[in-house]
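**Student:** need coordinates for the below:
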Amino acid sequence: MSAKRTERLLTLVIMLLSSRRGFTKEELFEEIDLYREATSVAAREKLFDRDKAALREQGIPLEAFSEDTLFDNDNTVQRYRISAEDYRLGGVTFLPEEYAVLNLAAGVWDQGSLDSAASRALRKLSSRSSDGGTELTPLIQPRITTDAPYWDVVWLALTSRSPLRFPYRAASTGREEVRTIHPWGMGARFGHWYVVGYDTLREAERFFRLSRMTGEPAVLKGTFDVPASFDMNATLSSLSRSEPDRTAVVALRPGSCQVLRVRKDAEVLQTGEEWDTLRVPYAASSPMAATIAGLGVNARVEEPQDLAAQVARLLESAYEAALAAPHGLEITEGIRPVPRRKSSSQDHLLRLLDLVPYLLAHPGSEVGETARKFDVTESQLTKDLDLLFVSGPRHYPDALMDVNIEDGRIYLTNARDLAEPVKLSMDEACSLIVGLQALRELPGMRNNEAIVSAQTKLTAAAGDAAHIGTAVATKLTEDDIDPTLEVLQAALQTGVRVEVDYFVPTRDEITHRLLEPIRIFLHQDTWYLEAWCVDSDGLRNFRLDRIQSASLTDQPATANVDEASLARGRRSASPYRSGSSDHAVTLVLEPRARWIADQYNADAVEELGEDRLAARLRVASTSWIPGLVAGLGGGAAVVGPEDLREETLRWLQAARAHQRLA
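**Tutor:** Modelled structure (predicted):
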């Protein structure tokens, strides 16, 4: 990050905002010392062209015009300015409770493309909020991820209204074809991101799942109009999961295989001392085969035969991968660092343009509090303040800002031109508008007055950028989860215990639990309940889709939970808790199974070449690991510890033999 370039850009903004008449290049070069440091006239011109592009890229409305229309195309007589009306955020203010829900809306974005945009938007609006100290601890914490393949490219095409071309493998045919669309909207549902638009080949509106794109999309030249009636929220609601259209007959050992017994519309055909027979509906053979393979010797497919053959192939492939797995592999790269996005001069400039109106709106702000607000160290904040002090035209009287720090508090004056925050950009508006929509869709929050009023004000303040609210949408809960969510939220609101029947796949049983709910959170498209388990006398996480029934009791929740531990857990939002008695398990993951490292919160990974990954997991029990690798059909193999490796080999060998006897 170049402090000199940031200073030059900031000074340029200050000057271009200060005059309606604008400035010629020569006048700007004369007033801004850092342009005169260029090694040649050509270098100075190039520097200026880069700076203009950088400001426009950040949504700052830099205008170029001529006072004489005869010379509109003559760069030598052009003047430059920034229209204060187009630059400044509208005169909207937020009540403390409204700003609190905006905080929640910004917090729904997981680290990714719109996470930083949400932070920037919140930063801008902080100068438009009265400081009431209102903080909301959400009872339900949704998360929206943007880690789908090619998300950024599709977003660029959507926001620029440019056609998009990409290779795509259709789920219905399995064929790969090149498709060209006019992207009208993007949406997330069922754990996947979709782009919706006009398919130029089919000449009709179509859905495309980003994870089925088989290569890098290309943004094409040209533009298009989006139908006025298009609304991504309504379009996303029309999308449905594949309904079960096949039936399997499976033999199960009595008391086992609860994962199949609790399936919707599963039917017991016969019971016996050695085997029960179950008819199970399913939609796709691959996930069904993986589930049955993971049950090992406790299940076998009676019909259809193609499903039985697929189960056998998975077990065979898993066994071969287990035999071929390396011995004595140790991960040496250590714990994965959290990736940090590199900061650029443009990022730095935006932070400074947000810092000025914040300090003017909050005179006497504490250094430490302000640094936390802007997610920088106190040392970096001090450097930012120093940069503000020296930025501005040198030859104008009283043109520089005054920055003083007294007793750890910041006072800023003489910054009239930067007193208002920059208008929200497209991605900033999207992050908060879609975040508020996601909150508003959750049970118990659909009629929240603060959310409704904040959304109305935000839409007005965003101006033209607000139209993105109809182009991007998410649906984070489904009908099968909503009733459980409502019961658990009622328990949180009233502070009572709940009774649940809970399916534990690692033990293949359904247990009855008495719980004291603490919070509900979404992790990778799966909802979890964090609760104090009275029976286990400890904190536990429970998947909502495994709760078979939930009912309120009249018993008050009384557990004394460590708030510091809860705060750490809320920041990480991971469903997996580590403990001193946990076991370390090292797996080798093929490319198609790399998701295991993230899904199970691996504490260390190491690249092995050819896109293979070694991952170390911390697990409370290892009993479920053989079933996991069986269902992956060669996508993963246990390499440590050695006793688990041998146990998995024996498990897979027995499962193979069992299937051959079926």
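**Student:** from here on, contacts and neighbour counts on C-alpha atoms
**Tutor:** OK.
**Student:** hmm, Glu607 and Arg594 touching each other?
**Tutor:** No: applying C-alpha atoms under 8 Å as the test, Arg594 and Glu607 come out as separate, 10.5 Å apart.
**Student:** ends of stretch 78-93, how far apart?
**Tutor:** Start-to-end span of stretch 78-93 (C-alpha to C-alpha, to the nearest Å) is 37 Å.
**Student:** ok, stretch 341-350 next?
**Tutor:** 15 Å.
**Student:** contacts for it?
**Tutor:** Met1, Ser2, Ala3, Arg5, Thr6, Leu9, Leu10, Ala54, Leu55, Gln58 (C-alpha atoms under 8 Å, 6 or more residues apart in numbering).
**Student:** ok, now stretch 311-322?
**Tutor:** Under C-alpha under 8 Å, 6+ apart, the answer for stretch 311-322 is 289-290, 292-293, 629-638, 645, 648-649, 652-653, 655-656, 659-660.
**Student:** returning to that earlier point: overlap in contacts of Arg594 and Glu607?
**Tutor:** Leu613.
**Student:** higher neighbour count, those two?
**Tutor:** Neighbour totals were compared for Arg594 and Glu607, and Arg594 leads with 18 against 14 (other C-alpha atoms under 10 Å).
**Student:** that one: what's it in contact with?
**Tutor:** Per C-alpha under 8 Å, 6+ apart, neighbours of Arg594: Arg612, Leu613.
**Student:** to compare against the first, here's another:
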Amino acid sequence: MSASRTERLLNLLLALLNTRVGLTRAVLREKVYHGSAENDVAFGRMFERDKVELKQFGFEIETLTEPGFGGEDPATTRYRIGKDSNRLPDVSLTPAESTVLLLAAQLWERAALGNAAASAVRKLQASGGFSDVDLPAGVQPRIKPAGQAFDDVVAAMHSRHAVRFGYLAGSTEREEEREVEPWGLGSRFGQWYLVGFDRGRGAKRIFRLSRMTTAVSVVSNSSFEPPSGFNARAELDALNELPLQQAVLDVDPGRLLALRKRAISVEEAAGPGSRDRLTVDFRDPDQLAEELSSYGPHVKVTEPADLRTAVVRRLEAAAAFNAAPPLPVVFPEAGPAPRARKRTSEDQLARMLQLVPFLVHHQGLHIQEVADHFGISRKALIEDLKILICSGLPEGYPDDLLDIQWENDHVYITEHLDLNRPVRFSGDEAAALLTGLAMLGDLPELAGLGEDPEQNPLESVIIKLTGAAGEAARMAGTVSGQSVAPRQSQAFATVTQAIKDGRQLHLSYLSPQRDTVTERDVDPLRLFSLDSVWYLEAYCHSRKGLRNFRLDRMVDVEQNGRPVSGEVTAGQDFPARLFTPGEDDVYVVLELTRQGAGIAEDYYAERTAALPDGGLVAEIRFGNADLLPMFISQQGGAARIVEPPELRTAATRWLEAALSQYGGRSPQDAPAG
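**Tutor:** Okay, here's the model as predicted:
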């Protein structure tokens, strides 16, 4: 859709919204289309396409026919859109409810539902019912959906298209192609699952996204209808947790303190050259295999067989990918290339439908503040405003145009032509907010919100949003997440209190990568999470800089009796970064598969270049080059080192040493899948 079509659609919308009796095709062709169609046939096709486009934005066009006429007579049939058509009902939120909603919206770190959540919040802000609030004690919970597969499945699920993907079957450990009608997504036991109808088997099945071996492709020539009343949470509640098992691991003496910390038994090495034998409880072989593969040659799985197979499979895939022929690296001149699809005119029109009501309720904002709010450049905002001020009713008189001024860089709107309310939530927007709210249920920081202790702001905001979402609320049943409450409740409480009181903390902290426990005095700044794993962002006095500390790696944490130094304050970026750049960082160029492309965002790539297969080449900073072999082996074939060659060689040797414990083949002989 071109910019001219954006303007035409906006004018068509305004014309149909601002007529009580309706407008005929002849009037619309003359006043809105201005001769852009060569003849009646071309105009008819254009008008029908535009009606479909407006319907996708949620505006139902009424067709009014004259009494006595049996069909749709082009000469007499009139069209209009009701003023309340698909408008977001008024939603007034208290500060406590706004806080809860903001936490829910920011849960989605990125991916399709992250954009949907941000759009939904902008609609509430545009309607004037959302209070500006600060998050409690710097707490920023968030979840990390399962990479590109999550986005692809969400898109197919809401467009009602089947999907096709390669899948490693748990029963046979063989890769099979599956064609599935995606009914819903949900998170259980630390993994994301797809619930759907397996067309090949003719029955409902549940698939784990981490076991998908290929990119998800959409079967666009087919559609489906999910079962009436489908609810992903109810389906996954019936999913049984895997039984508890024990892994027997041979570990180099003095290494892998994190693994030793949770071992239920340790047999010391019998003599020089031998290894300690650890027994560790686990439930999910794939989850433990991801960790164990990162340890490379420092650990060997003795039993059980399925865990051993999972580790070897990841190591072989990593070795094969890392040994693939080098590819030329050409980065675009400007910064990271975005993974998200290019902004289109559809995005521009959707933004305008939020921009007008936002300006109505926020008169006189600085133009840069408006641009920042919508996540666009000042130039892009001015382009939007120029289209808006040229848009209006068919008569074309000055009083029939949208009236917006931005003199002295402050934006005012005095005529909105009934665009003063945003459109209703889409299915994605409702799912993002309502699913996010459900995941906050056990978060400790919600307990103290609200002036009335008898009223739960989480419950009240869910009721309000469910009513406002209307039919779209049913889409929330297609996505289900788990609680983001911290497992380390005592450490969470201690850290939260120190942030509130402005007091320093003393940490005994375990670093699995360096196999050491260090003592740190830190100024606590804010807490943030990925799923249920919580991090503390703090100024470390021994390292003289910002660092992030996982709560589950804190051996001990307590206030040290001193106030925070005030050396630094919490960053304004959201989400808080897991990696803080330093002067001694190593620049590494990685090739990422389509499934692993999210690594570029996770590690804040300096530059990226898209590959034809959907993968990426990414230049990423690492604080310690010695940890790169661990990183590559943990990715299990989703990432490989392209440059510098000495680090690629180091990773190859690490993987060869790890595989040699299992009688492994050379990387050139290992399978790539």
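**Student:** can you give the structural similarity as a TM-score?
**Tutor:** After superposition, the two chains reach a TM-score of 0.82 (TM-score structural alignment, normalised by the length of the first structure), with 651 aligned residues with a C-alpha RMSD of 4.2 Å.
**Student:** one step back: which among the contacts of stretch 311-322 of the first structure count as buried?
**Tutor:** 289-290, 292-293, 629-638, 645, 648-649, 652-653, 655-656, 659 (16 or more other C-alpha atoms under 10 Å).
**Student:** cross the residues you listed against helices and list the overlap.
**Tutor:** Among these, the members falling in helices (DSSP state H) are 289-290, 292-293, 629-632, 645, 648-649, 652-653, 655-656, 659.
**Student:** from those, which two are the most distant?
**Tutor:** Ala289 and Arg645 (23.0 Å; C-alpha to C-alpha).
**Student:** count of residues packed around Glu30 of the second structure?
**Tutor:** Neighbours of Glu30 of the second structure using other C-alpha under 10 Å come to 12.
**Student:** looks to me like it is in a helix.
**Tutor:** Yes: Glu30 of the second structure: assigned to a helix according to DSSP: H, G, I helix; E, B strand; the rest coil.
**Student:** look up how far Pro67 of the second structure lies from it.
**Tutor:** From Glu30 of the second structure to Pro67 of the second structure the distance is 25 Å (C-alpha to C-alpha).
**Student:** what's the answer for Leu292 of the second structure, then?
**Tutor:** In terms of C-alpha to C-alpha, Leu292 of the second structure sits 76 Å off from Pro67 of the second structure.
**Student:** ok, of the ones in helices among the buried ones among the contacts of stretch 311-322 of the first structure, which one's closest to Ala38 of the first structure?
**Tutor:** Leu632 (59.7 Å).
**Student:** please name the nearest non-neighbouring residue to the closest one.
**Tutor:** Ala290 (6.6 Å; C-alpha to C-alpha, 6 or more residues apart in numbering).
**Student:** try Ala170 of the first structure
**Tutor:** Glu176 (6.6 Å).
**Student:** can you pull the contacts of that neighbour?
**Tutor:** The contact partners of Glu176 of the first structure, by C-alpha under 8 Å, 6+ apart, come to Pro167, Tyr168, Arg169, Ala170, Thr214.
**Student:** quick one: the helix or strand harbouring Thr6 of the second structure to chain centroid distance?
**Tutor:** For Thr6 of the second structure, the host element (DSSP states H and E) is helix 3-17. Counting by C-alpha atoms, centre = their mean, to the nearest Å, helix 3-17 of the second structure is centred 32 Å from the centre of its parent chain.
**Student:** helices or strands up against that helix?
**Tutor:** helix 40-56, strand 78-80, helix 345-361 (3 or more C-alpha pairs under 8 Å, 6 or more residues apart in numbering; DSSP states H and E).
**Student:** most tightly surrounded among those?
**Tutor:** Most buried of these, by mean neighbour count (mean count of other C-alpha atoms under 10 Å): strand 78-80, with a mean of 22.
**Student:** that one vs the first structure - mean distance after superposition?
**Tutor:** Compared with the first structure after the fit, strand 78-80 of the second structure shows a mean deviation of 1.7 Å (mean C-alpha distance after the TM-score superposition for the first structure).
**Student:** which residue sits closest to the residue most central in space within the second structure, ignoring its sequence neighbours?
**Tutor:** With distances taken as C-alpha atoms, centre = their mean, the residue of the second structure nearest its centroid is Arg110 (2.5 Å). Distances taken as C-alpha to C-alpha, 6+ apart place Lys144 nearest to Arg110 of the second structure, at 7.4 Å, with adjacent residues excluded.
**Student:** got a list of what that neighbour touches?
**Tutor:** Lys144 of the second structure neighbours (C-alpha under 8 Å, 6+ apart): Trp108, Glu109, Arg110, Leu530, Asp531.
**Student:** quick one on the thing from earlier: quick one: the helix holding Thr6 of the second structure to the first structure mean distance?
**Tutor:** Counting by mean C-alpha distance after the TM-score superposition for the first structure, helix 3-17 of the second structure comes out at 1.8 Å.
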